[in-house]
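Asks: Have a look at this prediction, sequence included:
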Amino acid sequence: MIPNNVSGDTVEAAAADPGAAPVVSGDPARVLDLPGAINLRDVGGYRTVDGRTVRWRMLLRCGAMHRLGEPAHTAFTEIGLRTVVDLRELSEFQHEPDMLGPVPVTIAHIPVYAAVLPSTAATTEAEPAGSAGPGAAVHPRVDTAGEAVAAGAVSALRALVDDDTPLTLEKLYTFAVDERGERLTAAVLALAAPDALPAVVHCSAGKDRTGMVIALTLALLGVPDETIAADYALTARYLVGEIAEALSTAPNGKPVPAELLTCPPELIVATLARIRDRHGDVRSFLLAHGATPTALDELRDTLLAPAPAPANATSTAATD
């Protein structure tokens, strides 16, 4: 059984059972406590506005995965992991390749911030065990989890390098949805590829880039904004200690703006609102940036469990 233990928190036994009742949004029991994984969480169990439920062990979100060991390999094999959607920039991707050992996965490298896609990006190819994609380093650096997350923060700082005004999370998210909609959509489409699921979406911290892609996916499924916001804000619980310390200072020694390290739930709600103001809904946003109706419908059908039959329908059927 894959552990769902979070130090200092009471974990509901039902959360460890993918067939159990849905866990409320933001419940720490959905965290997969695997050595070497940063902020690894299952987004299963969330209810949609039409009464359906996101399937367990089909879509995971995570931070850097370059320190994974045998327990994670075993857990991912048990899940049947098929796809890794890596949203990091090329330097992060090559510097700290995912260590997936014998897990046979397909890698979709889709950097969100880069002005020009590297030749390794936006493609989905089967990779040898333990590799991180074409051109990736053969041997991973043995560094700390905090260094990986700090690299992600630096990527964010560089995303608007030509803008002289202070970088804020709001500006970064606006930039992503306004200028990189095709990248965010490509990440969602990677989940919609044939036999792509179960999958994990990740960046370095599992906060901003991952947060936006997961938010778009959950919104597409019909999960309410307040649930999406609670899932997004849950990241703040796990970016602590060594990781938080590393995040506070850039590699050049300068402090990273504290605002960039937060996970305000109202930010992801405002981001979804901006998309709806401009496109009507998240589905239309994705369609405007390269998705097809068929792909989005298939993703919904795969990720969502059927809605339960009404109680009166069940009783009527029993008397027929």
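Replies: The structure has been received and is ready for your questions.
Asks: From now on I want contacts and neighbour counts done on CA atoms only, so please keep to that.
Replies: Noted.
Asks: wait, isn't Glu259 in contact with Leu169?
Replies: Yes. Between Glu259 and Leu169 there is a contact at 7.0 Å, judged by CA atoms under 8 Å.
Asks: between those two, which one's more packed in?
Replies: Between Glu259 and Leu169, counted using other CA atoms under 10 Å, Leu169 has the larger neighbour count: 18 against 12.
Asks: Kindly provide the distance from that one to Asp277.
Replies: Distance, Leu169 to Asp277, by CA to CA, to the nearest Å: 19 Å.
Asks: try Ala150
Replies: Separation of Ala150 from Asp277 (CA to CA): 33 Å.
Asks: Look at these two and report which has more neighbours.
Replies: Using other CA under 10 Å as the criterion, Ala150 and Asp277 rank with Ala150 on top: 23 against 10.
Asks: quick one: contacts for the more buried one?
Replies: Ala150 makes contact with Ser204, Ile243, Ala246, Leu247, Ser248, Thr249, Ala250, Pro251, according to CA atoms under 8 Å, 6 or more residues apart in numbering.
Asks: what do you get for Thr168?
Replies: By CA under 8 Å, 6+ apart, the residues touching Thr168 are Glu259, Leu260.
Asks: Please tell me how far it sits from Val154.
Replies: Thr168 sits 13 Å away from Val154, going by CA to CA.
Asks: go on, Glu259?
Replies: Distance, Glu259 to Val154, by CA to CA: 14 Å.
Asks: Sketch out the strands for the stretch 201-320 of the chain, chain order is fine.
Replies: Counting by DSSP state E, counting those that start in this stretch, the stretch 201-320 of the chain has strands at residues 304-305.
Asks: That one: helices as residue ranges?
Replies: For the stretch 201-320 of the chain, the helices defined by DSSP state H, counting those that start in this stretch cover 209-221, 225-233, 242-247, 265-279, 282-288, 293-303, 311-319.
Asks: Comparison target, given below:
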Amino acid sequence: MASQPAALLPPFIAVPGLPNLRDIGGQPVASPSLGQREEGTQRGQQLGKKMIRRGVVYRSSEPSKVSDEGISMLTEDLGITHVFDLRSKVEIDRAHGKTLAADWQPREWPGSKRLFVPVFLDRDYSPEALAVRFGQYSHHSTEGFVMAYSSILTSAADPDHPYAPFRTILNHLASPDPSPMLVHCTAGKDRTGVICALILSLCGVDDETVAQEYELTQLGLAARKDEFVAHLLNVAEAMNIESIKHNREAAERMVGASKDSMLATLAMIREEYGSVEGYVVDRCRVTPAAVDQIRKNLVVDVDVD
């Protein structure tokens, strides 16, 4: 499998066998939001004096094909100690099919701890549930992605969720001195994109910048786009999802990452939950003190990072 294209510039990091790897740090923060607990402010509010700390939160596609050299880079060069896997067991064991499952198994390595924090539970992988999600992701407009991302937000914050995925990740970032972490799902686009958008917005990064960071995934996935499209078509065939299984164009829409989809999702979060912080505190049950600590940990002066 091809490694990350060398032509991609920072924030992308070229690690053999791990596409779409990048540091979400370095994004400018709108300073007024920090004291007022208002995230997602618009451009023009003194951007650039503060920014997100680099070297703490990394995001990527699934790491099953990362090479030994790549593992050394992740642990020794980047210092990653925690790997948060947002995929479910049934997604790995069943949805990829018997032939592909061996190629998509979780990868663990010394020096980093893999934490199993699936967004969706086993019941969410019925043919009916998958057909709904596939239909949303393949929709021609941003509305489909907003509905799909709303489902991610709902499932991740379910009070009965045994893994509390978003709370687990956010609480790691709220520790006194959080060590570098990697978060991924399959493509590193949707579930990963939502939690990274929450982190950035919670820390005061404006919507346009959050959405642009999300859209970088289209570059990050270029090397494996055909593989992910083939994977989706195989899943659709195995689960008999008529709208997708012979529709490559629809599958290609599913691996897209338009910034308009994220802008619409952030607007939906405010409409549904009042604010990103409202969702994090009220639904994910992260304490206000933990939110404050996340900001202290991740928001730095530009010349400090």
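Replies: It's in. All values reported here derive from a predicted model rather than from experimental measurement.
Asks: that older thread, ranking the helices of the stretch 201-320 of structure 1 by burial, who's on top?
Replies: Neighbour counts (mean count of other CA atoms under 10 Å) averaged over each of the helices of the stretch 201-320 of structure 1 peak at helix 209-221, with a mean of 24.
Asks: For stretch 262-279 of structure 2, give the aligned segment of structure 1 as residue numbers.
Replies: Using TM-score structural alignment, stretch 262-279 of structure 2 lines up with residues 268-285 of structure 1.
Asks: next one: the matching stretch to chain centre, how far?
Replies: Taking CA atoms, centre = their mean, to the nearest Å, one finds the center of stretch 268-285 of structure 1 at 18 Å from the center of the full chain.
Asks: just stretch 166-185 of structure 1 next, same as before
Replies: Distance of stretch 166-185 of structure 1 from the chain centroid (CA atoms, centre = their mean) equals 16 Å.
Asks: what's the span of that stretch, first residue to last?
Replies: End to end - CA to CA - stretch 166-185 of structure 1 spans 27 Å.
Asks: Show me which positions of that stretch end up buried.
Replies: 167, 169, 172-174, 176-177, 180-185 (16 or more other CA atoms under 10 Å).
Asks: Just name the closest of those residues to Val49 of structure 1, please.
Replies: Of all the buried residues of stretch 166-185 of structure 1, Val49 of structure 1 sits closest to Thr185, with 22.4 Å by CA to CA.
Asks: any idea how far Glu108 of structure 2 is from Val90 of structure 2?
Replies: From Glu108 of structure 2 across to Val90 of structure 2, the span is 18 Å (CA to CA).
Asks: same deal with Glu128 of structure 2?
Replies: Distance from Glu128 of structure 2 to Val90 of structure 2, counting by CA to CA: 15 Å.
Asks: Check Met268 of structure 2 too.
Replies: Noted for Met268 of structure 2: a distance of 29 Å to Val90 of structure 2, by CA to CA.
Asks: Alignment lookup: Val240 of structure 1 to structure 2.
Replies: Aligned by TM-score structural alignment, Val240 of structure 1 pairs with Ala222 of structure 2.
Asks: Spit out the contact partners of its match.
Replies: Ala222 of structure 2 neighbours (CA under 8 Å, 6+ apart): none.
Asks: So for stretch 67-80 of structure 1, what gets flagged as buried?
Replies: Arg67, Leu68, Gly69, Ala72, His73, Thr74, Ala75, Phe76, Thr77, Ile79, Gly80.
Asks: Leaving out sequence neighbours, find the closest residue to the residue nearest the centre of structure 2.
Replies: Nearest residue to the geometric centre of structure 2 (CA atoms, centre = their mean): Thr192, 1.1 Å. For Thr192 of structure 2, ignoring the flanking residues on the chain, the nearest one in space by CA to CA, 6 or more residues apart in numbering is His184 at 5.5 Å.
Asks: wait, doesn't the one you found sit right on Phe84?
Replies: Yes. Checked against CA under 8 Å, the pair His184 of structure 2 and Phe84 is within contact range at 6.4 Å.
Asks: okay, those two: which has more neighbours?
Replies: His184 (25 against 22).
Asks: For that one, what is the corresponding residue in structure 1?
Replies: By TM-score structural alignment, His184 of structure 2 lines up with His202 in structure 1.
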